[in-house]
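Novice: What shape does this take:
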Amino acid sequence: MSVPPVCLIQHFFMKERLISQAINVLDENFQPGGFTIPCKGLYPFQWKWDSGFIAIGQAYYDVSKAKQEIATLLDAQWDNGFIPHIVFHNESDTYFPGADVHRSDLSPVSSKKYKSTGMTQPPVTGFVLEEMYRIAKDKEDMFGYIKSQIDKVYDNHKYFYENRDVNDEGLVFIYHNWESGTDNSPIWDDIWETMNPPEYTFERRDTTHVDASQRPSKREYDHYLYIIEIAKENNYNDAKIAELSPFLVIDPLFNAMLIKSNQALINLYTLIGDNDDKIAQLVKWQVKSIKGFNKKLWDKELGAYVHYDLRKNKPISFVTSSSFSPLYANIPSKERADILVNTMMTKFGGEDKYLCASFDPESDRFDPKKYWRGPVWINMNWILFNGLKNYEYNNIAERVKEDSIELIEKYGFYEYFNCKKGTENAGYGGDNFSWSAALLIDFLNN
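Specialist: I've put the predicted structure just below:
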């Protein structure tokens, strides 16, 4: 009988230790209401795309929690199919702005059961259901669960195409930077220059939990609140928001997640059967979206997909980690994918860096410590890892995965990390962060 090499034994114990720690993080953050907070103190409620990634990790060790996570999120859906980015299940004074600022009740179609925000986040729920089915050991049980929830996700997609596609080109807009998920990205700097919001008086809560140098500035928050006030004044009516919001952007990450989830719904409805009408509609949306995406968001000079400012009617020509997310949704041709990956490795892939920074490290706007202005995020790395595998960039995919594991193993389950190797205390933001734990579980089982 051959004895396994020492390195394999060490790897096995490292994997088991990290998975055990990750499960502990998720269990500690799971709430009695059937949802998981991103982390204690800093984020005390349920976030839309966080819950999706969290459910993927939970599906490996506690299927009932994974099912509750998504069911609880979808239970807060509005009458028009909209799913808010935060659901305020509980009272907490550790987060600003809370339910009393967002006032979802101003919308006649908002949930009567839950307080929430009136903005959303990247639509990951469709592909999350497909991932949960892939992971589940009891396929029949998960199949039944998916059948009970999938129409709510379809209605969410229907909402986007009917209310957010202002140019009928298969691309949906976001009206607030928080909808992008990449809250304070340098992408938005030039939009803030076009605005002059009031100086609001409020008490920040995030900077009592995290170093202020790692968070958006007070003036940035003035811009964020101003956009919310415009939406509230118009009762969260999408047509009025499209007309009046100074922030109106087509985001490549947001739309790539919608396209990926479209395909997941097509796959799942095909498995379920007797849903030809929904499949046909999804295919129509999908064809239009991919065509519009490649036409409008590809920047030939940068060799990357970029954001598009609908107010100025022109692209926002910066490269971010969002630029590479279309790989996950199989949007680029193989030729274009080659260009995209070359851009990623040239700008982001130096041997002195962890993949993948959230913003172009060659830009003077890059900041390796400040939220979405440069740090590495585990959820984006998970998206890129799977996207790179789609196009058989297996070695680079493996590097993204190993970099993610190394960051967590060295520094802990943080919200985001410095991309520069050799940085002391390189983990930032919330500690014991749920999606970092959940997606590490998937990395280690993949």
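
Novice: contacts and neighbour counts: CA atoms only from here.
Specialist: Will do.

Novice: Tell me where the stretch 1-150 of the chain has helices.
Specialist: For the stretch 1-150 of the chain, the helices identified by DSSP state H, counting those that start in this stretch occupy 6-29, 48-58, 63-74, 99-102, 125-135, 139-163, in order along the chain.

Novice: can I get those helices in a markdown table with mean neighbour count and distance to residue 110?
Specialist: A markdown table is the format used below for these (neighbours: other C-alpha atoms under 10 Å; distance: least, C-alpha to C-alpha, whole Å):
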| stretch | mean neighbour count | distance to residue 110 |
| --- | --- | --- |
| helix 6-29 | 16 | 27 |
| helix 48-58 | 26 | 16 |
| helix 63-74 | 20 | 13 |
| helix 99-102 | 17 | 12 |
| helix 125-135 | 23 | 19 |
| helix 139-163 | 17 | 13 |
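
Novice: Can you add distance to residue 196 and give these back as TSV?
Specialist: TSV is the format used below for those (distance: least, C-alpha to C-alpha, whole Å):
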stretch	distance to residue 196
helix 6-29	38
helix 48-58	30
helix 63-74	35
helix 99-102	20
helix 125-135	35
helix 139-163	27
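
Novice: Please give the structure of this sequence too, so both can be compared:
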Amino acid sequence: MAKKPHSKIEQAKIVLEKNWQGSFTIPCEGLYPFQWNWDSGFIALGWAHINMDRAKQEIRSLLSGQWKNGFIPHILFHNESDSYFPGPEVHASYLSPHSPALKTSGITQPPVLGFVLEECFKISHNEELDFVREVFDAIYHNHHYFYTNRDPKNEGLVYICHNWEAGTDNTPVWDEIWKDLESPEYQLDRRDTKHVDASNRPSNREYQHYIHLIELFKSWKYDDGLIASNGPFLIQDPLFNAMLIKSNESLINLGNLLEKKEQVSQLRRWQQKAKESFNKKLYSKELGTYVYYDLRNERHLNYVSSSSFAPLFAGVPNQEIAEEMVRWYFEKGTFSGNKGQFLLCASFDPKSTSFDPKRYWRGPVWINLNWIIYRGLLRYGMKDVAEKIKHDTMYVLNKFGFYEYFDPRKEVLNTLDKGYGGNNFSWSAALYIDMLKNTNL
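Specialist: Presented below is the predicted three-dimensional model:
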């Protein structure tokens, strides 16, 4: 008898199982062989629905690489692998007096652990309070790190110092920074282009800039003060800050349950200042959405990307601004196209000359940003548009499987038989599970 094919949700579970490494989950085999920070956060949400013990271990494993000052790096090199560049020898995190014995990178990623912890607690039907108590202080320490080391103007907005910290590695927004950066021609030993189509990845010249920033940080021994004073890449990113604000909100909720009065009071102070500054500084009246601010050159980077809509998830805009933003860009605007020719949500403005529907964060649809925006739309009661973005997300996952990212052009999707980037990608599978199973919405 022929073996019955697995359902899509069973296929998603298989992806997570295959990428499980005993104590953490890799994003995908070969291309990303280590533990990544925000990947693990989203992956934990998928595990929470099917194996809560693994969700907890995923978070514990990530926190095992936390630095003494509260910093959580973007890569933890628990294991050995030669399939990824740059590896631990390039990052040389040991140069920092704060680094742990575990080899890690010296840069971070969007801080999702706070809201991930609350989501896992809800998925457990509020039964995992002991685990919340176990990890709360470490996650709070991470927030304390950001507001005391990454906010030089004490305005409640933290900066990122490397494009990889944004998570949106090669968004065209960074082109404004790269054109003024004199990066040497480093010898690159790239491995990513051996695993996937090079035309879908950042260019070699972009990688020169990425490595140059790391070399600068190493020369300063990853000292935040020196980076803030001298780093050429100092950006207040709407996605990064929205994730921090949303995680603040979750830690306040969880801290109240744990009666962490002092930490909750501090979180509330950070939160109030952060939201006020976010709306005052990062909202563009001209564009009707949120943009990036270049601290080094004191200028706005007036580009619209999927990150521009992440503040919905954190409750940053008021209802009027939220509705105007969604109406302008999603209901009748450029991200859906005048005739709805684009899936929601492209990672960069489709009307821009820099839009590239195939190259990483320069245009393709990413499942984690769609999940963030979907949750944000529900928060503001915009159920019709929320269901549209959920429909488009599930469409590409059901049609092509659990790839890293997808083409946003509807007419092109009819000609394709797969997505872009890595296949059997963990957060695509994990968030598929969450979108199907989550009953807390």
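
Novice: Quick one: closest of the helices of the stretch 1-150 of structure 1 to residue 223 of structure 1.
Specialist: Between residue 223 of structure 1 and the helices of the stretch 1-150 of structure 1, the shortest gap by C-alpha to C-alpha is with helix 99-102, which sits at 14.3 Å.

Novice: according to the alignment, the closest one goes to what range in structure 2?
Specialist: On the basis of TM-score structural alignment, helix 99-102 of structure 1 is assigned to residues 88-91 in structure 2.

Novice: quick one on the thing from earlier: can you tell me which of the helices of the stretch 1-150 of structure 1 comes nearest to residue 420 of structure 1?
Specialist: If you check each of the helices of the stretch 1-150 of structure 1 against residue 420 of structure 1 by C-alpha to C-alpha, helix 6-29 wins as the nearest, at 22.7 Å.

Novice: For that closest one, name the packing helices and strands.
Specialist: Secondary structure elements in contact with helix 6-29 of structure 1, counted by 3 or more C-alpha pairs under 8 Å, 6 or more residues apart in numbering; DSSP states H and E, are helix 48-58, helix 434-445.

Novice: what angle do that helix and helix 48-58 make?
Specialist: Relative orientation of helix 6-29 of structure 1 versus helix 48-58 (axes from the mean of the first three to the mean of the last three C-alpha atoms, to 10 degrees): 130 degrees.

Novice: ok, and what's touching helix 6-29 of structure 1?
Specialist: Applying C-alpha atoms under 8 Å, 6 or more residues apart in numbering, the set of residues contacting helix 6-29 of structure 1 from outside is 36-40, 54, 58, 61, 409, 413, 432-434, 437-438, 440-441, 444.

Novice: Mind telling me what residue 47 of structure 1 corresponds to in structure 2?
Specialist: With TM-score structural alignment defining the correspondence, residue 47 of structure 1 maps onto residue 36 in structure 2.

Novice: no wait, residue 150 of structure 1
Specialist: Under the alignment (TM-score structural alignment), residue 150 of structure 1 maps onto residue 136.

Novice: Residue 185 of structure 2 versus its match, what's the distance?
Specialist: Residue 136 of structure 2 sits 43 Å away from residue 185 of structure 2 when distances are taken as C-alpha to C-alpha, to the nearest Å.

Novice: Aligned counterpart of residue 296 of structure 2 in structure 1, please.
Specialist: Correspondence of residue 296 of structure 2 to structure 1, assessed by TM-score structural alignment: residue 311.

Novice: which secondary structure element contains its match?
Specialist: Under the criterion of DSSP states H and E, residue 311 of structure 1 resides outside all helices and strands.

Novice: And for it, the neighbour number?
Specialist: When counting by other C-alpha atoms under 10 Å, one arrives at 15 neighbours for residue 311 of structure 1.

Novice: Quick check: it touching residue 248?
Specialist: Yes. With contacts counted by C-alpha atoms under 8 Å, residue 311 of structure 1 reaches residue 248, the gap being 6.1 Å.

Novice: related to what we said a few turns ago, I'd like the helices and strands packed on helix 6-29 of structure 1 laid out as TSV, including distance to residue 286 of structure 1.
Specialist: Putting these into TSV (distance: least, C-alpha to C-alpha, whole Å) gives the following:
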stretch	distance to residue 286 of structure 1
helix 48-58	21
helix 434-445	27
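
Novice: Which among the ones you listed is found nearest to residue 89 of structure 1?
Specialist: Distance to residue 89 of structure 1, taken as C-alpha to C-alpha, is lowest for helix 48-58 among these, at 12.7 Å.

Novice: could you say what helices and strands the closest one packs with?
Specialist: For helix 48-58 of structure 1, the helices and strands in contact under the criterion 3+ C-alpha pairs under 8 Å, 6+ apart are helix 6-29, strand 35-36, helix 63-74, helix 125-135, helix 434-445.

Novice: This completes my enquiry, with thanks.
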